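Colleague: A predicted structure for the sequence below; I have some questions about it.
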Amino acid sequence: MGKGFFISKTVAAICVVAAIGAAATIIALSVVYDQEKSKNLDAPVTTAEPGTTTQPTTPSTPKQPWQLYRLPDSLSPVSYNVTLRPQLKPNNDGLYIFSGHSTVVFTCVKETDLILIHSNKLNFTMFEGHHAVLRGVDGASAPSLKTSWLEVPTQYLVIQLSSPLQAGSTYELFTEFVGELADDLGGFYRSEYEDDGVKKVVATTQMQPTDARKAFPCFDEPAMKAVFHVTLIHPHETVALSNSMNYVYQYHSLIIGDATRGTSFEPTEIMSTYLLAFIVCDFGYVHSDPGAEILIRVWARRKAIEEGQGAYALEKTGPILSFFEKYYNISYPLQKSDQIALPDFSAGAMENWGLITYRETALLYNPTVSSNGDKERVATIISHELAHMWFGNLVTTRWWNDLWLNEGFATYVSYLGANYAEPNWNMKELIVLNEIFDVLAVDALTSSHPLSSKEEDIMKPEDINALFDTITYNKGAAVLRMLSSFITEDVFSKGLHTYLEEFKYKNTVYQDLWKHLQMAVDETGIWLPHSVEAIMNRWILQMGFPVVTIDTKTGNVIQKHFLLDSDSGVNRPSDFNYEWFVPITWIKNGAAEDQFWLLDKEATNSNMTLGADDWLVANIDMNGFYRVNYDSENWERLLAKLGTQHKDIPMINRAQIIDDAFNLARAKMIDTTLALRTTEFLKEEVEYIPWQTAIRNLDYFYLMFDRSEVYGPMQAYINNQVEPLFKYFETLTDHWTKIPDNHTDQYNQVIAISWACKTGVPGCKELTTTWFKEWMQNPDNNRISANLRSTVYCNAIAEGGVVEWDFAWSMYKNATIASEANKLLRALSCTKEPWLLNRYLEYCLDPEMIRKQDASATIVYIASNPVGQSLAWDFIRAKWDLIFNDYSGGFSFGRLIDGVTRRFSSEFEYKQLLQFKEDNTDQLGSAAASLEQALERTKTNMDWVVLNKQPVLDWFTSQIPPKDY
């Protein structure tokens, strides 16, 4: 087991003395900052210092190295010694700043007279007219600096030398700098919260993917691994944390001038810049047993820790770490695992090695207030981040084009880790619902993209940020799950072990993983029709997936690239002609048959021919990343089986039949009425995954038709289907007084109440409004079940007016538990009053009202309300310049565009999207791909509505007598 690096107390004392000297230097930097007040740190500060030059960039001249976004391969970092001092109080200009200095030791790999090192929004101290000081190491002679400047577009500190650095020699570069501790949620930033009415400030980090350069100058690429020595100077009453342990277990306290202290940390393992983290706060923590081999600590606001909100995370972190040690067959490489919940954090969590950062909702759990969904979120996100400690941190992909391998893998195995920690939750089944169904819908668009891109296509920070999407995470998880299924989980795990052992502390490309999985396949003798690489390259190097059509009359099996808009063409070329090697598993009359590989566009399997009373369902448990269509006779047999003995079909496959049918109908491959018929059996279904799958697909009908005459009959039909489920849970919970024992039953109870209220099942609205009114009468005693709060709040606010809304808003502002605040934040969007929704939208861009991290999600919540959709669209169009420039760190622009345009289905809305694209061509950033997807989806929706409105209306009407609507 990796224990980190220990030093003696004597050496520690020497380091502390060095920290005092460093602190004195840093304090002096605040004077430098005061001298540079004229530079507004609210604006980008990577402009050149007075007296230096910014090199001109003209299209006619050849690209200079500093005009390229990738570092040259001439220098390789060895180690950094970084000392930083964040100011947790504003200066005279109202700005929060940090000051610091850094020494990077690097080796010259190829002779060069140019040093390029990343720097963004940092102001530098000048040394004899230059931004840095260069020294030789181990006898090397350092050339003098010729000129230096900051290249803003590519985010470099550029240093030209009077003579070349010598290959094989080692040098060190020293810089002093000042930056803003802004609230932009990137780099070294600040998070704020209130504790008993007192404002508190946390200095924290989010480096991934390209923001370490905002904290200190560095070679900010994942392949540029190094060792980091970190010292933080911070207020005496605070604690400092970083990736490694502090030198003497307890942090070392040094009074330095104005009641500050220095904390130094052991050298990190060799790692990438994006995994570095350092935090200054006055949080509390809970920890594992002192004698444990790995120190586990969960940090959060003191009040949250005192209330026990970190206990569940602490309880599950140890078992999940143990699971991954066994799964990878490699010991955890560090001495400790710190996990910290931050009030302001843009992502869900970040896998910084040894110091994982989380949103509060992703780490904290209070059993009296948090729902089972909150609990599952904590378990799966902890598992996701801990999976990265080996896969991603110990072994890191060479460049961001293979981000899918890192994030897709962690997404997949997070369900294995969570399943180990909570064996009664059926997490291995929930991955299908939570991850795979969603991404199948996205990957069926012509604007989708392959999992793996070429390195040269991913250069700019905005290119990299755009990769953090559903394809990367969900499809990555789906294809790795498929691979693990057809080579077996055991073989998959063996291949991972040798892969991690060979490349630990190094960088890889995806082919390295295929090689090691192939070695494991060969060792165990598993038969495959082609190599792992040949099979998997078809799934990762071309976008999309196939629909497999099985003709049970002839046994003929055909594959075809599945597109929701089957009339559209794909502009993206594919070396594989959009054909895949497809592992087909199937059940015939309830019995599983041998796996069949579809290796060409078409093949025949006589075992798939059926007699008159036979039925067949393919893709067992949705292990394969494809959809399945059948001949009409088998569809009818499956519908008959669902209508009489639905449990004969495995539960996940019942959900798959629904999801496949609705999506095949949208692609015009089967009739929409056939898809609707797959929901008829739900009157007898009580399992969560089929119900949730049906609801998600029927929700599309609401998006398209809730403003049309289809709405009434549709409501009546779904009312008829959900009423038995509502009564089932009323009985199961003894008239809503008990919580179901089963994890997924707790989810399905929420569906029963939510959709019973939505469609007007008698007694439902009265139930939810009564619970809410009781709470309003006694705000200190909320007796609504934690699992039901989201749906109760939403329905009560929708039925109520300003009084209910203002009450919920006050409860949100006073909430001390993040998961409860999040439920209220979402429920507030349910009001039917346009003026309240408009007021709520304005709150979204006021950080005093709604945190930046929650703003984009809140706008999407509002857009999901039929009353709020057009309001939200008008709002983001009017405010786009402000959103794009002031909220870049806290907004997921892609999800924002996606969420606000989901209802679009008219020519007018399509033209509005085109106009928005034209008006904002230069400031779309990571939203560009989502905007293209929105345009494609809108066009598809338009065609679908024209084709299906009348048949859908006729079908719903035929199901319900006119008097019922």
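Modeller: Received the coordinates, thanks.
Colleague: Please make it C-alpha for all contacts and neighbour counts, starting now.
Modeller: OK.
Colleague: Stretch 66-84: which residues count as buried?
Modeller: By neighbour count with 16 or more other CA atoms under 10 Å, stretch 66-84 contains the buried residues 66-67, 69-72, 74-84.
Colleague: whoops, stretch 57-67 was the one
Modeller: So for stretch 57-67, counting by 16+ other CA under 10 Å, buried means 66-67.
Colleague: just the strands in the stretch 101-250 of the chain please.
Modeller: 112-118, 122-124, 133-137, 145-151, 156-165, 170-180, 187-195, 198-206, 227-235, 239-242 (DSSP state E, counting those that start in this stretch).
Colleague: quick one, the fourth one and strand 112-118 angle?
Modeller: Yep, that's strand 145-151 we're talking about. When axes from the mean of the first three to the mean of the last three CA atoms, to 10 degrees is applied, the directions of strand 145-151 and strand 112-118 differ by 30 degrees.
Colleague: From the contact counts, what lies against strand 145-151?
Modeller: strand 156-165 (3 or more CA pairs under 8 Å, 6 or more residues apart in numbering; DSSP states H and E).
Colleague: Packing partners of the strand it packs on?
Modeller: strand 112-118, strand 145-151.
Colleague: Am I right that residue 340 is in a helix?
Modeller: No. Applying DSSP: H, G, I helix; E, B strand; the rest coil, one finds residue 340 to be strand, outside a helix.
Colleague: Settle this for me: it is touching residue 352, isn't it.
Modeller: No. Residue 340 is not in contact with residue 352 according to CA atoms under 8 Å; the separation is 10.8 Å.
Colleague: Okay, one more to line up with it:
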Amino acid sequence: MAAGFYISRVLAIVGTLVSVVALVSIIALSVLYAQEKTKNAPSPTADTTTTSSSPTPTQGPLEPWQHYRLPDTLAPFSYNITLWPRLQPDQDGLFIFTGNSTVQFVCVKDTDLIIIHANKLNFTLFKGHEARVLALHRADPAPGVLKTWVEKETQYLVLQLDGRLKAGWSYELFTDFVGELADDLGGFYRSKYEENGQEKFLATTQMQPTDARKAFPCFDEPAMKAVFHLTLIHPRETVALSNAINYEPINITINGQNLTETRFHPTELMSTYLLAFVVCEFDYIRSPVNAPVLIRIWARKQAIKEGQGDYALAKTGPILSFFEKYYSSPYPLKKSDQIALPDFSAGAMENWGLITYRETALLYNPAFSSNGDKEWVATVISHELAHMWFGNLVTMRWWNDLWLNEGFATYVSYLGANSAEPTWNISDLIVVNEVHGVMGVDALSTSHPLSAREEDILQPSHISRLFDSITYSKGAAVLRMLSNFITEGVFTEGLRTYLDTYKFNNTIYKDLWKHLQVAVDKASPALGLPEPVEDIMNRWVLQMGYPVVTVDTRTGRISQKHFLLDPEAVVDRPSSYNYEWIVPITWIKTGITQKPLWLTTKEATNINMTLSGEDWLLVNLKTSGFYRVNYDQGNWERLLAKLDNNHQDIPEINRAQLISDAFNLARAKLVNTTLALRTTKFLVNERSYMPWLTASRNLNYYILMFDRSAVYGPMQAYMVKQVTPLFLYYEDLTKNWTMIPEKHSDQYNQVMAILLACRNGLKACEDLTSDWFTAWMNNPANNTIFPNLRSAVYCNAIAAGGQREWDFAWKMYKNASIASEAEKLLSAMACSRQPWILTRYLQYCLDSNKVRKQDATGVINSIAANTLGQPLAWDFVRANWNYLFNDYGRGAISFSSVLHSVSSRFSTDFELKQLLHFQEEVGSNMVGQGFQRVLEQTQANIKWVSSQQDQILSWFTEEASRP
């Protein structure tokens, strides 16, 4: 999955005039999936021999159906499923689907129970339609069904038999059922859109991680792979899609309704969470007839007509070819359908052969979409296609290894996108998009290891918590580090044998280490690893956090210790594994690359790292290792002098790294805060994107802490001094803003220049953006603002304006047929400085006809990023928590993300007390695990502000006054 709970790319990059959020946040950092309360759904019923739900004992051993993991008695191998979604409401106003399923399974151990997942399904148990069990290929009949019930807590349909199933025998279970085709964005659900003034509905799916059971009874665990035979019944004006290619549809009539029946070829052996099916009125474009793989891009008919799918079609083939070479394995399927959905909680989902996307993650229109939108499409497609092998062909045995699945796809998505767009240099952007951000999360005492124990991940809520930035971004970072120190060629050779050995099967992460070790052992020349691959990687996978490596260039002493943003935080490691990291040290000395080293103990000495004269030393080249670096004061001074006098002698990625390391070391009180601030002084001469992005992100923390204090004025004055040369540079490069820069990174940095200049009050920037927006308002049919600049322009113009500007943006948003354009407007409207407008906008988040459920989190977060909007968003979340939690649910709202956003400015004891009171009011279970991070961050903010404010005020005041 590209992103489990998806925060839109535009919502992530605009923020407000007082808060610059990361410009290229490709993979969202907050990912949550959980069960959502289905509105108006009738309670499941059982047959006449039992009640609808069995009692749960308060003591004594648990019954098999009271465990969250399936018993090891049955193993499915085939499903035959028929589903009929109703795309119009019934007489009670409900959208439903009906269906039946036959699952064939082998009995592994004798048992008199069939326990199979089912959630929010009603089973038809009138005569002739009760659940039936049949023995396959045996003369002896199967036992009869004695009683059935639904176990709501563990989400099972339980069948008590009047005899025992025999080990080694195969059986099948038939069930009829009814479910609600809700708008909850999980399982089998409905989506709505408007076309030619007509409201239309479609039915689609999102099964990961535990929602296949909402569509049909199934053994809903990743290791329970099976072949799926699917039939969909649907209106004749619609088309049906699934993982496999369909047979020729036939027209049928049921109860006087003229319908179509579409059957699909059997799938490959696969997990339930990868199953997908869609019924819609979409159109498509496809690859040439003679192409080796059938590639189709599906979307709303208007979007296809406008060519919005052309870019995705053009890049899917090359990216597939790249991965075929990368994995040394042909694409496993005959077709690759990719469909853009109007309502989708994630960025995309890697369903095998039918990948589902948000519209913004698949559709691109050069007249409206920015270069960031284009990159997002390329990287998300690459992420999902990477999964076709790593995750789908070979699948984790259980969700505790989700990090390997998603971390790997995140890492190689940059390689695949880089192959499709080689001039963009995307492979380097992984550092600022993934590594820097997740280092902030992993430096908290409330972080967690990449890999959990299988027995600790049982309930759906446990699984949902794993979809976070540690899983995606840290997973990508440590795999990138591994690939770097064993070399990419050895890494891909290990992948090749791993995929070939385990195809159509399930694995644990250690299986990959074994195959990589074999490749390492065969490598020539020998790689000289200090320990086996598994022992090295265990240090990074089984324990949370990462080290700060300290280099003393006076003595050559290097050392490591666990890096924490709050040095006083108490670490309660959720793992018994507690060792020093085995750290790959890459370094340069006065511009010359040195032989890599390994730090395997707490400290060591390398005489080659001593310096004399004007020599300087830099560790962690291209930020290939997942660690921070500190130096003695003398080397810091030499590095700062190099940045001030000839910054290009230090690679761009490492210029960004120095800023990131210095600011975070300062927050951890390992270096002086003024040293960190001094790393921004060279920016007056910097024209490259990554250092500017990194500086803006780290200074954004200062904005959050001080934009309501006396520090903010001098800070703005300093930033105007620093950014004005960059603003003028792009004004000149683009011939007074009439051209688009040629380089991909320059296009990003042009936006950065405008955002920072306008946010800090540069009048030339404020006038420029307001004039552009006013010209558009005067001629709504002719928007001449370059797509790259629209997010920044819209935000600044709406902030400078009033109701007229906001209402115009709202009108344009409601009329937008391009998803990326709608997203830009949706975010920019949060930049208003009118409290009543922001309050009204928050209320719109409770009405899915105004703000789609998938967009509610992003809107709330964007308003919270606004200095004026933050208290309004905090009040809104508290007042509406129960409604958001129960009626929107975690399928649509990322509560961890929302809580982080509304509390990101909290830095006083009073605000901490508000958080604790809120937790007491709603209960710990409802606020979730992420709330502890919010508390930790607030406590750290309080201590940091009280100790640093005077020093920071003094520094900015002095620097702003310099000529």
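Modeller: Yep, it's here. Since we're looking at a predicted model, the values are computed, not measured.
Colleague: Tell me roughly how far the one helix or strand residue 639 of structure 2 maps to lies from structure 1 on average.
Modeller: Using DSSP states H and E, residue 639 of structure 2 sits in helix 633-646. Once fitted to structure 1, helix 633-646 of structure 2 is off its aligned match by 0.3 Å on average (mean CA distance after the TM-score superposition for structure 1).
Colleague: Show me what the helix or strand following that helix is packed against.
Modeller: For helix 633-646 of structure 2, the succeeding helix or strand toward the C-terminus, using DSSP H and E, is helix 652-667. With contacts defined as 3+ CA pairs under 8 Å, 6+ apart, helix 652-667 of structure 2 has these neighbours: strand 628-631, helix 673-678, helix 689-706.
Colleague: what's the longest helix in structure 2?
Modeller: Longest among the helix segments of structure 2 by residue count, using DSSP state H, is helix 930-961.
Colleague: distance from it to structure 1 after superposition?
Modeller: Mean deviation for helix 930-961 of structure 2: 0.5 Å (mean CA distance after the TM-score superposition for structure 1).
Colleague: And the helices and strands packed on strand 156-165 of structure 1: which comes nearest residue 882 of structure 1?
Modeller: Closest of those to residue 882 of structure 1 is strand 145-151, at 25.1 Å (criterion: CA to CA).
Colleague: In structure 1, which residue sits furthest out from the middle?
Modeller: Distance from the C-alpha centroid of structure 1 peaks at residue 612, with 47.7 Å (CA atoms, centre = their mean).
Colleague: where does that one fall, helix, sheet strand or coil?
Modeller: Going by three-state DSSP: residue 612 of structure 1 is coil.
Colleague: can you list contacts of stretch 118-131 of structure 2?
Modeller: 38, 41-47, 145, 150, 152, 155-157, 173-180, 211, 213-218 (CA atoms under 8 Å, 6 or more residues apart in numbering).
Colleague: Write a ChimeraX command that selects only the buried members of these.
Modeller: Buried residues among the contacts of stretch 118-131 of structure 2 (16+ other CA under 10 Å), as a ChimeraX selection:
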select :38,41,44,45,46,47,145,150,152,155,156,157,173,174,175,176,177,178,179,180,211,213,214,215,216,217,218
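Colleague: do you know how far residue 958 of structure 2 is from residue 675 of structure 2?
Modeller: As judged by CA to CA, to the nearest Å, residue 958 of structure 2 and residue 675 of structure 2 stand 14 Å apart.
Colleague: cool, and residue 58 of structure 2?
Modeller: Separation of residue 58 of structure 2 from residue 675 of structure 2 (CA to CA): 59 Å.
Colleague: Equivalent analysis for residue 835 of structure 2, please.
Modeller: Separation of residue 835 of structure 2 from residue 675 of structure 2 (CA to CA): 38 Å.
Colleague: do residue 219 of structure 2 as well
Modeller: Going from residue 219 of structure 2 to residue 675 of structure 2 by CA to CA gives 57 Å.
Colleague: Residue 958 and residue 675 of structure 2: which has the busier surroundings?
Modeller: residue 675 (18 against 12; other CA atoms under 10 Å).
Colleague: just checking, that one touches residue 661?
Modeller: No. Contact criterion CA under 8 Å: residue 675 of structure 2 and residue 661 do not qualify, at 10.9 Å.
Colleague: any residues in contact with both of the two?
Modeller: By CA under 8 Å, 6+ apart, no residue touches both residue 675 of structure 2 and residue 661.
Colleague: Name all residues that make contact with the closest residue to residue 566 of structure 1 other than its chain neighbours.
Modeller: Once flanking residues are discounted, residue 566 of structure 1 sits nearest to residue 667: 5.6 Å by CA to CA, 6 or more residues apart in numbering. Taking CA under 8 Å, 6+ apart, we find residue 667 of structure 1 in contact with 563-566.
Colleague: how does it look with 10 Å?
Modeller: By CA atoms under 10 Å, 6 or more residues apart in numbering, the contact list for residue 667 of structure 1 reads 444, 562-567, 661, 940, 944.
Colleague: got it, and residue 392 of structure 1?
Modeller: Here residue 392 of structure 1 is in contact with 222, 271-272, 275, 351, 353, 385, 403, 405-407, 409-410, 500, 504-505, 507-508 (CA under 10 Å, 6+ apart).
Colleague: chain center to the host helix or strand of residue 408 of structure 1: distance?
Modeller: Element membership for residue 408 of structure 1 (DSSP H and E) is helix 403-421. Relative to its parent chain, helix 403-421 of structure 1 has a centroid offset of 12 Å by CA atoms, centre = their mean, to the nearest Å.
Colleague: Point out the other helices and strands that it packs with.
Modeller: Applying 3 or more CA pairs under 10 Å, 6 or more residues apart in numbering; DSSP states H and E, we find helix 403-421 of structure 1 packed against helix 311-328, helix 372-388, strand 395-397, helix 427-431, helix 476-487, helix 510-524.
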